[in-house]
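**Q** generate coordinates for the sequence data below:
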Amino acid sequence: MKSLEIVYASVTNMVIHYCLEFAAPSIPDGAYRLVLGYHDITAKLETGEEAIFQKAAFGLSLPSRTVKGRQDLNFNIDNVSGEVSIMIDNALAADEEVKVTLRKYNEHDLSAPAEPPIVMTAFATELDENQVKVSATFEDLVNTAFPIRRYTSEIARGLVWL
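**A** Presented below is the predicted three-dimensional model:
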């Protein structure tokens, strides 16, 4: 059994740490990491790299399982200073792709995420009085062309009649 399955199935007071990571080239240190809770944690990523997640208050709504193709993750981050919103807005304004990664850790095992991470791409932010609302989406597989590589006359000269 996986460690999270044990936590879900048992009546214990083990905590699941929900961690968010925002990654873009313009973000300082390449990524901004948050953990839902009152204490910073140091945990290993799936790559084995050690990372510090800063304490934060945020709410998230996971996408429902549908066949519509596009699934969105919406979350609100309490952010009085607007730090998160400024970083994401700057990256989106520079046409950078902002990757949002959701990881779950068992409090007794921070050596790796307890489940494979959910990786999405941010597409919108909204700043309220003291909250940042961020929307991210999975890759839209239903509307993606197949094959992804298009054979045109520039890369395949045999397509043009001589």
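**Q** please make it C-alpha for all contacts and neighbour counts, starting now.
**A** Fine.
**Q** what does the strand of greatest length in the chain contact?
**A** Assignment by DSSP state E gives strand 118-127 as the longest strand of the chain. The set of residues that contact strand 118-127 without belonging to it, under CA atoms under 8 Å, 6 or more residues apart in numbering, is 73, 82, 85, 88-89, 92, 97-103, 132-139.
**Q** mind checking how far the residue lying closest to Y38 once chain neighbours are set aside is from I41?
**A** In space, and not counting its chain neighbours, Y38 is closest to K55: 5.5 Å by CA to CA, 6 or more residues apart in numbering. Remark: distance between K55 and I41 (CA to CA, to the nearest Å) = 8 Å.
**Q** that older thread, pull out the buried residues from the longest strand of the chain.
**A** In terms of neighbour count (16 or more other CA atoms under 10 Å), strand 118-127 has its buried residues at V119, M120, T121, A122, F123, T125, L127.
**Q** want to put them side by side, so please do this one too:
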Amino acid sequence: MTILERLFASSGTEVIIPTLEITCDAWSEPILLCNGYEDQTCITEDARTLTFVASGIQVALPKRDTSGTQSLRFAIDNVTGQAQSLIDQALEAEEIIRMTFRHYVSSDLSAPAENPLKFVIRDGAMEGSVLQINATFFDMINVAWPRNFYTPEFAPGLKYL
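**A** Coordinates of the predicted model:
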């Protein structure tokens, strides 16, 4: 039984802390948020030490159907408007926005309690002081086919055609 399964089954003094790391090539630094009232300094799976800013985060799981999309809807309290302005900046630069969702346990912030989930943000909208984000697990639409590009560097014989 994992620590998260134990916490879901019977609570105690430990608390599950969900965190979001939102990154984009157009930004100088990522947006780091955690659910709760206190900022959390955590160590990621690749040994980076990050300080997540306290915020209100809600996650709506996808409906179970045969549509083939696996999108989650995140609601983030965004009183200052910083996240909305950064997402608008990334959309104008036509850059991909990536998001990593991690769970930590309050007694052990040295590593995520389970493997992180990685998303690609599809769109975002501001509703009042809340930022609504739609994110997908796998970006099927932007996958190139065929996956290997046949260039002279990959296949040297092409330069003679």
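**Q** now the TM-score, please.
**A** With the length set by TM-score structural alignment, normalised by the length of structure 2, the two chains reach a TM-score of 0.85; 161 aligned residues with a CA RMSD of 2.7 Å.
**Q** circling back: and the residue nearest to Y38 of structure 1, which of the three is it?
**A** Taking DSSP: H, G, I helix; E, B strand; the rest coil as the rule, one finds K55 of structure 1 in the strand state.
**Q** and it, what pairs with it in structure 2?
**A** Following TM-score structural alignment, the counterpart assigned to K55 of structure 1 within structure 2 is A54.
**Q** the residue nearest to Y38 of structure 1 and Y32 touch, don't they?
**A** No. Counting by CA atoms under 8 Å, no contact exists between K55 of structure 1 and Y32, whose distance comes to 11.6 Å.
**Q** just the element for the residue lying closest to I121 of structure 2 once chain neighbours are set aside, please.
**A** Among residues not flanking I121 of structure 2 along the chain, A135 sits closest, at 4.2 Å (CA to CA, 6+ apart). Per DSSP states H and E: A135 of structure 2 is located in strand 130-136.
**Q** sorry, back to before: which ones are touching the residue nearest to I121 of structure 2?
**A** Neighbour list for A135 of structure 2: S71, L72, R73, F74, F119, V120, I121, R122, D123 [criterion: CA under 8 Å, 6+ apart].
**Q** one more time with 7 Å
**A** S71, L72, R73, F119, V120, I121, R122 (CA atoms under 7 Å, 6 or more residues apart in numbering).
**Q** mind listing what's buried in the helix ranked longest in structure 1?
**A** Longest helix of structure 1, by residue count under DSSP state H: helix 83-93. Buried positions in helix 83-93 of structure 1, judged by neighbour count with 16+ other CA under 10 Å: V84, S85, M87, I88, D89, A91, L92.
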